[in-house]
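Asks: Sequence and computational prediction follow.
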Amino acid sequence: MRSLATIFSRRLLAFWLSTLSLAAIPATHADEARPPVAVQFSLDRAIDAVAAPFVMASTRGLFRAEGLNVSTNVASGTRDTITRIASGASDLALADLNALIRYRDGADAAPVKAVFVFLNKAPYAIVARHSRGVSALSSLDGKTIGVADGDLAIRLWPALARRNGIKLANVKQEKISPAVREPMLSAGQLDAVTGFSYLSAVNLRNRGVPADDLAVFRYADYGSVAYGTVVIVNPKFAADRPEAVRSFLRAVTAGMRLAISQPAQAIDDVIAQMDGGSRELERERLRIVMHDNILTDDVKRDGLGGLDPARFEASLGEIAEDFSFRKRPSVADIFDGTFLPDPAGRKID
């Protein structure tokens, strides 16, 4: 009996030693043993410099370091990315927050939420030409604005006009195709167009319109508090893979830091993903989006990715100028900040 007890004790000791040895294996080795989590990510438009943080997160191994295998695809706009997320075709995507708010008000809307604010200020703008007699926002009175199908900026135009004393009836809108927005303005067939400041304004310079002939009226400079593009998540993916969502946002935050600190490398990575992109054009696009839409005073104070409840509430008032809510949403209905990196990790030095 004493011999059996000794054998048992030795085996028990060996078991505990082996258990302790496994526990002592560094976490990185354990992580390497696990297969990466597959993630389907959708951009809302074709890759250009604006997507630099996501491109760098992929090309510089930031997603891989977080244990993710991210496949990126390109959608045909915000409506498409929201549809992909709602259906489960994509796990995470970029979408316009104001469009998401309108979508969520629908009776049959899926409970899609934003988890990271990418563009802290919406890039909505009216781009006009001085040579067409537009030198100030007020001088749009009596002019014609080209509005592309599916344009997001025009939805907040009523709020912008009211705030700045412009009569909507005095500004004519002409529906156009997105493909002819810049060509028609550069040809003088329109007085102005609505769009994004980092798209239309930069593209027009590339078409030969002199910079000093362009008037760019950014909504944010005229009282708009609207947020811009956000990362949205499929509800089931968020529930089943919460750590994967956190990992994705950590990698994107790191990619953002790289794009900020290494803009030349960011452009190299972006150009390699584009078909015939212009380095000079994309360098200017990155400079504009960083200065106007990402590195805002709010971000410098609070860090990347977050959303201020008071500002969100004020932005709902802008949306309501052109939209009738069935039920006015709360911040919690639209934004889930629990996946964000810790505050210290989101600060920009």
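Replies: Sure, I can see it. Bear in mind the structure is a predicted one, so any value in this text is a computation, not a measurement.
Asks: hey, let's count contacts and neighbours off CA atoms from now on
Replies: OK.
Asks: where along this structure do the strands fall?
Replies: 37-43, 68-74, 92-96, 113-117, 124-129, 144-148, 172-176, 192-196, 214-218, 229-233 (DSSP state E).
Asks: what's in contact with the third one?
Replies: Looking back up the chat, that one is strand 92-96. Strand 92-96 has contacts (C-alpha atoms under 8 Å, 6 or more residues apart in numbering) with 39-44, 77-79, 81-82, 85, 228-234.
Asks: can we see that at 6 Å?
Replies: Outside of strand 92-96, the residues within contact range by C-alpha atoms under 6 Å, 6 or more residues apart in numbering are 41-44, 78, 228-233.
Asks: Presented hereafter is structure B, for comparison with structure A:
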Amino acid sequence: MRPTRRDFLKTSAAAGALGAAGLGLPAFAQDPTTLKLILNWRYQGPQAWFFLAQDKGYFKEAGLDVVMDQGNGSGAAVGQVAAGAYDVGFGDVNALIQLAATKPEEAPICVYQMYNTPPFTVGVLASSEIQSAKDLEGHKLGGAANDGALKLWPAFTNIAGIDTAGIEILNFAPNLREQMLKSGQVDGVFGYVNTIRFSAKLAGMDPDTEIRFINYGDYGMDLYSNGIIVSKALAESNPDAVRALVRGINKGIADTLKDFDAGIDAVASREPLINKAVEKERLIATLEDEMAHDEVKVVSLGNIDPERMKKAIDIVVQANELPRTPSVDEIFTDAFLPPEDERIYELI
């Protein structure tokens, strides 16, 4: 049987560990390994675990110097890793699937699947006539160009049977989204449910009464979402660094689950102007709505159900009429998951 990329990664990881052991030295005994990591968005509650892991020294202890930057969209993070601007990204695995289907040699790989429930949505005013996906026909919609939900819009229109002929799509900066909706300049906005919900709250809206969500998942798009994505070059050349990074992030999540306030404090230390109460709500909602899929209790956070991932890949490929169907092993590898006794099976 021909070895798969997963086999190669596991072999590389084992070789790296044995090499360090053979020298009688711990991994990363020399100079720190610098990793540039691009997040999905600006600093908010759901970034807490990254910062808490950094503040508690988990990366430093493993010989890593992790430099984190704010992102401008989950889809953009994938492209930036693929282009070599960053070693690691917190990006949308569906954008990864699309890239792997068209440019497999450039595509990164997901090593820790964090968001396992589809958050993609079009938010509309509850007072509008738009009640369902078909009702979006003939309306003006908008969002950031690199927004994950907007990138999946062609797939959603295909699956939901939406006629796009009369729909106008307007691009604008992410920080304008809720204001554009509130002021009626667009009839719907693309985004993740909790991103829109809590940004609207910060803008003075009551999202529970003023916004209706047309969720992609309600129309059969049972997709994964954001995960830790690394370049294949990094995974193959320095598997120990990838493993240490994933383990540190996993420990940061575990610590955040034990103390939400500590996590929010870690965010506030980078972004002092955040509303800590709202960001704590956003963090908890993200755990509940985007990370607590039932499969976590079986496979653990960070891992996937291969059959479900295969179906998700098929949905993205068919809906976007992509030229090839990537294998699950091209999109995700479990070679870098944390030790079994550190894995997370309960979230909230």
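Replies: Thanks, I have it. What you are looking at is a predicted structure, and each value in this text was computed from that prediction instead of being measured.
Asks: Overlay the chains and give the TM-score.
Replies: Remark: TM-score between the superposed chains equals 0.82 [TM-score structural alignment, normalised by the length of the second structure]; 322 aligned residues with a C-alpha RMSD of 2.7 Å.
Asks: still on that earlier bit, how about the strands of the first structure, which one is nearest L295 of the first structure?
Replies: strand 113-117 (11.9 Å; C-alpha to C-alpha).
Asks: which part of the second structure lines up with that closest one?
Replies: The aligned range for strand 113-117 of the first structure in the second structure is 109-113, by TM-score structural alignment.
Asks: which residues are in contact with the matching stretch?
Replies: Contacts of stretch 109-113 of the second structure (C-alpha under 6 Å, 6+ apart): 227-230, 302-303, 331-333.
Asks: Farthest-apart pair in those, please.
Replies: Checking these with C-alpha to C-alpha, the most distant pair is V230 and N303, at 15.3 Å.
Asks: can you put the strands of the first structure in CSV and add mean neighbour count?
Replies: Putting those into CSV (neighbours: other C-alpha atoms under 10 Å) gives the following:
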stretch, mean neighbour count
strand 37-43, 20
strand 68-74, 17
strand 92-96, 27
strand 113-117, 26
strand 124-129, 26
strand 144-148, 22
strand 172-176, 14
strand 192-196, 26
strand 214-218, 21
strand 229-233, 26
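Asks: Reformat these as JSON lines; add distance to P242 of the first structure.
Replies: Formatted as JSON lines, these follow (distance: least, C-alpha to C-alpha, whole Å):
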{"stretch": "strand 37-43", "distance to P242 of the first structure": "11"}
{"stretch": "strand 68-74", "distance to P242 of the first structure": "13"}
{"stretch": "strand 92-96", "distance to P242 of the first structure": "12"}
{"stretch": "strand 113-117", "distance to P242 of the first structure": "11"}
{"stretch": "strand 124-129", "distance to P242 of the first structure": "32"}
{"stretch": "strand 144-148", "distance to P242 of the first structure": "38"}
{"stretch": "strand 172-176", "distance to P242 of the first structure": "42"}
{"stretch": "strand 192-196", "distance to P242 of the first structure": "32"}
{"stretch": "strand 214-218", "distance to P242 of the first structure": "36"}
{"stretch": "strand 229-233", "distance to P242 of the first structure": "10"}
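Asks: Tell me which of the ones you listed lies nearest to L156 of the first structure.
Replies: strand 124-129 (8.5 Å).
Asks: and the closest one with strand 144-148, angle?
Replies: If you take axes from the mean of the first three to the mean of the last three C-alpha atoms, to 10 degrees, strand 124-129 of the first structure sits at 130 degrees to strand 144-148.
Asks: I'd like to know how many residues surround the counterpart of A145 of the second structure in the first structure.
Replies: The alignment partner of A145 of the second structure in the first structure, by TM-score structural alignment, is D149. If you count neighbours by other C-alpha atoms under 10 Å, D149 of the first structure ends up with 11.
Asks: Tell me how far D149 of the first structure lies from D342 of the first structure.
Replies: 39 Å (C-alpha to C-alpha, to the nearest Å).
Asks: No further questions, thank you.
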